[in-house]
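Enquirer: Below is the sequence, then the predicted model.
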Amino acid sequence: MSTPTATFAGRTVSRIGYGAAQLDRLRDRRGEAVALLRRAVELGVNHVDTAEFYGFGFANAVIREALRPGDGVLVVTKVGADPDPGGRLPLRIAQRPEQLRASVEDNLRGLGVDRLPVVNLRRLDSGPGLRAEGDQVVDLDDQLAVMTALRDEGKIGAIGLSSVTLDGLRRALPAGIACVQNAYSLVSRDDEDMLRLCAAEGIAWVPFFPLGGAFPGLPKVTEEPAVHAVAGALGVTPSQVGLAWLLRHAPNVLLIPGTADLAHLEANMAVGDIAFDDAADGALAALDAVESRSSEVPIGEPGRAS
């Protein structure tokens, strides 16, 4: 199985990682969750994306149990929302500087570490999801000030941004940005200019919703006729085509597909072996020609972050 690599936060990582958000589906089968993560490591995963608000800390607890120091896994977490198990909704927006600092401390405790290698600041500026209101409307510079202070203190190693605009990224560049996580897929390519800027600046591009369609109103990669045609020609699934296109599209793309299913995990990892040159002539051009539709779709209710 091929495992293409790239440099991220000073480390060489597989370009196919694992997103831990769906681990909560195994809450009542914790042993299976640990085994799934161990299998991911065996398959070459050395980049795991998580957050303390995934499953009210369940994902971080599984990562803490499953991963070993010798595995060499880069664990990336995020702040900007907090778990709210006693509330009407499971999450609450937490954008204020003191909340970001508290969220970093929560992730440190949940993962059982003294330092978080990379922490993504989850803004609410773009893509599907809520927009901040009231005292949760916080200037990016104020947020970066606390994030850089935490980095100076040694509590975090590098800073990433999520759901950020192109102007926001440009403002943040002097602080040193390791990665950007925005909603991006074959069918939602609003951020092409930002992707190019990241490539020029050596910033990893880590798309969430890499197959689109996570919420009603968003286009789905797996519903595109061109995707199905290429999948048929290659003998793979439409989902694998969508992920493989992302890897081919830009060299700084890192994937973090999530799953709670072992077979699905193995299918995701096999994406590195897909070569569009093995399909019918014009396969890649047909995919590149798929119409891009905006992912700017409001999701959820006040207090909930996607």
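Expert: The structure has been received and is ready for your questions. Numbers count the residues shown, from 1 in each chain.

Enquirer: rest of the way, CA atoms for contacts and neighbours
Expert: Noted.

Enquirer: Walking through the protein, point out its helices one by one.
Expert: Ranges of helices in the chain, per DSSP state H, are 30-42, 58-66, 97-111, 140-152, 166-172, 192-201, 225-234, 238-249, 262-269, 283-288.

Enquirer: Which neighbouring elements make contact with the first one?
Expert: When you say that, I think you mean helix 30-42. helix 58-66 (3 or more C-alpha pairs under 8 Å, 6 or more residues apart in numbering; DSSP states H and E).

Enquirer: for the helices of the chain, which one sits closest to N182?
Expert: Closest to N182 of the helices of the chain, according to C-alpha to C-alpha: helix 192-201, at 9.7 Å.

Enquirer: Okay, buried residues for the closest one please.
Expert: Within helix 192-201, the residues that qualify as buried are 194-195, 198-199, counting by 16 or more other C-alpha atoms under 10 Å.

Enquirer: Can you name the two of those residues that sit furthest apart?
Expert: Using C-alpha to C-alpha, the buried residues of helix 192-201 reach their maximum pairwise distance at M194 and A199, which is 8.6 Å.

Enquirer: so what's the residue most central in space within the chain closest to, chain neighbours aside?
Expert: Nearest to the mean C-alpha position of the chain, by C-alpha atoms, centre = their mean, lies F208 at 4.5 Å. Using C-alpha to C-alpha, 6 or more residues apart in numbering and skipping residues adjacent in sequence, the residue nearest F208 is A183, 4.8 Å away.

Enquirer: take the one below as the second:
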Amino acid sequence: MTTLTASFAGRTVFRIGYGAAQLARLHDRRGEAVALLRRAVGLGVDHVDTAEFYGFGLANEVIREALRPEDGVLVVTKVGADPNPGGRLPLRQAQRPEQLRASVEANLRGLGVDRLDVVNLRRLDTGPGLRPERDQVVDLDDQLAVMTALRDEGKIGALGLSSVTLDGLRRALPAGIACVQNAYSLASRDDEDMLELCAAEGIAWVPFFPLGGAFPGLPKVTGEPAVHAAAEALGVTPSQVGLAWLLHHAPNVLLIPGTADADHLEANMAVGEITLDAATLATLDAIESRSNEVPIG
């Protein structure tokens, strides 16, 4: 069985956390959302990923209500985009330094804290999603300058990067990077070199879309025959196999699967109990990796 803890931002955390984006599905059932997050903590979650633009602030509000200091949960948020109620997409680019600072302040208010544990700078360089346009084309160094200033001011504990290129990560290393969040899954391993660099530098690798398939054209892990065969042999679901492969693939991988369903939450947490033997891993590793470059906006 693979080791189920890893170092992240100076802490030791359970490698299966919780991504709060799906809490937006419970916007009319606030009590259920709070109870779900409490259940996650009860199952061992001590790393929650959020953003002010998740549910137009709802996710942060639920986290503020549900989590207690004694829970010891590391809360990771992100900046680089802001809520966009009524827009074609639910978020808009917010890449300029003054927008990053304003987004940090918004997350502080939403979470009701004086300091954010970890803040990911959401670049727009790679992976599925928005691409910068006009005044949103901002140099990484300018962004890192404001983010490190916020860290020096005590408003941020540690810095991360999201949707970043390998070159961008290398440029950012002197600033001190705690984690990288990029789209990555068994079926789409474009960033293998970046994952290896993160492992060498002691940086947590926190993949989003860990099962792919979130948008049309994204390779879908659960569509792979080898994944289904492994799931049948192990008596688990194909989704669980896809997540378990990530845990086995590299020791610095942290998972943040999201869900609005308690049963699904328990299935995600049970992934840590799945052991993939050498033969199964070899079969899964042989799955062809396909690009995840699918613009959605």
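Expert: Thanks, I have it. Given the structure is predicted, the values throughout are model-derived calculations rather than measurements.

Enquirer: Superpose the two chains and report the TM-score.
Expert: Remark: TM-score between the superposed chains equals 0.98 [TM-score structural alignment, normalised by the length of structure 2]; 297 aligned residues with a C-alpha RMSD of 1.2 Å.

Enquirer: returning to what we had before: I'd like the buried residues of helix 192-201 of structure 1 written out as CSV, with distance to V137 of structure 1 added.
Expert: As requested, the buried residues of helix 192-201 of structure 1 are exported to CSV (distance: C-alpha to C-alpha, whole Å):
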residue, distance to V137 of structure 1
M194, 23
L195, 25
C198, 25
A199, 29
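
Enquirer: And these, which is closest to A145 of structure 1?
Expert: Nearest to A145 of structure 1 among the buried residues of helix 192-201 of structure 1, counting by C-alpha to C-alpha, is C198 at 21.3 Å.

Enquirer: Could you report the distance from the closest one to F208 of structure 1?
Expert: Distance from C198 of structure 1 to F208 of structure 1, counting by C-alpha to C-alpha, to the nearest Å: 16 Å.

Enquirer: Same check on L23 of structure 1?
Expert: To F208 of structure 1, L23 of structure 1 is 16 Å away according to C-alpha to C-alpha.

Enquirer: Could you do V13 of structure 1 as well?
Expert: In this view, V13 of structure 1 and F208 of structure 1 are 18 Å apart by C-alpha to C-alpha.

Enquirer: likewise L255 of structure 1?
Expert: Remark: distance between L255 of structure 1 and F208 of structure 1 (C-alpha to C-alpha) = 8 Å.

Enquirer: dump the residue contacts of the nearest residue to M194 of structure 1 once chain neighbours are set aside.
Expert: Nearest residue to M194 of structure 1, sequence neighbours excluded (C-alpha to C-alpha, 6+ apart): L166, at 5.6 Å. Contact analysis of L166 of structure 1 by C-alpha atoms under 8 Å, 6 or more residues apart in numbering lists 191, 193-194.

Enquirer: Relative to A178 of structure 1, which of those is nearest.
Expert: When the contacts of L166 of structure 1 are ranked by distance to A178 of structure 1 (C-alpha to C-alpha), M194 comes first, at 13.7 Å.

Enquirer: and the spatially closest residue to R15 of structure 1 that is not a sequence neighbour, what does it touch?
Expert: Of all residues not flanking R15 of structure 1 in the chain, L254 sits nearest, at 4.6 Å (C-alpha to C-alpha, 6+ apart). Counting by C-alpha under 8 Å, 6+ apart, L254 of structure 1 touches 6, 14-17, 204-207, 247.

Enquirer: same thing with Y184 of structure 1?
Expert: 190-191, 207-210, 212, 295.

Enquirer: Redo those residues as a markdown table? Include distance to V113 of structure 1.
Expert: Shown next, in a markdown table, are the contacts of Y184 of structure 1 (distance: C-alpha to C-alpha, whole Å):
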| residue | distance to V113 of structure 1 |
| --- | --- |
| D190 | 36 |
| D191 | 34 |
| P207 | 26 |
| F208 | 25 |
| F209 | 28 |
| P210 | 29 |
| G212 | 33 |
| S295 | 35 |
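
Enquirer: about what we covered before: could you dump the helices of structure 1 into TSV with distance to D84 of structure 1 added?
Expert: Converted to TSV, the helices of structure 1 look like this (distance: least, C-alpha to C-alpha, whole Å):
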stretch	distance to D84 of structure 1
helix 30-42	21
helix 58-66	13
helix 97-111	12
helix 140-152	21
helix 166-172	28
helix 192-201	32
helix 225-234	39
helix 238-249	32
helix 262-269	29
helix 283-288	40
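
Enquirer: To D125 of structure 1, which of these lies closest?
Expert: helix 166-172 (8.7 Å).

Enquirer: what's the mean distance for the closest one versus structure 2?
Expert: Superposing on structure 2 places helix 166-172 of structure 1 at an average distance of 0.2 Å from its equivalents, by mean C-alpha distance after the TM-score superposition for structure 1.

Enquirer: how far away is A172 of structure 2 from A226 of structure 2?
Expert: 37 Å.

Enquirer: now P238 of structure 2
Expert: Distance, P238 of structure 2 to A226 of structure 2, using C-alpha to C-alpha: 9 Å.

Enquirer: Looking at those two, which is more packed in?
Expert: For P238 of structure 2 versus A226, neighbours defined as other C-alpha atoms under 10 Å are more numerous around P238 (23 against 19).

Enquirer: That one touches K220, doesn't it?
Expert: No. P238 of structure 2 is not in contact with K220 according to C-alpha atoms under 8 Å; the separation is 10.7 Å.

Enquirer: Can you pull the residues that touch both of those two?
Expert: Residues touching both P238 of structure 2 and K220 (C-alpha under 8 Å, 6+ apart): there are none.

Enquirer: Go through stretch 249-266 of structure 2 and flag the buried ones.
Expert: Within stretch 249-266 of structure 2, the residues that qualify as buried are 251-260, 262, 265, counting by 16+ other C-alpha under 10 Å.

Enquirer: hang on, I meant stretch 201-218 of structure 2
Expert: Residues of stretch 201-218 of structure 2 classed as buried by neighbour count (16+ other C-alpha under 10 Å): 202-213, 218.

Enquirer: what does stretch 275-294 of structure 2 give?
Expert: Within stretch 275-294 of structure 2, the residues that count as buried by 16+ other C-alpha under 10 Å are 275-276, 280, 284, 287, 291-292, 294.

Enquirer: can you check stretch 64-75 of structure 2 too?
Expert: Per 16+ other C-alpha under 10 Å, stretch 64-75 of structure 2 contains these buried residues: 64-67, 73-75.
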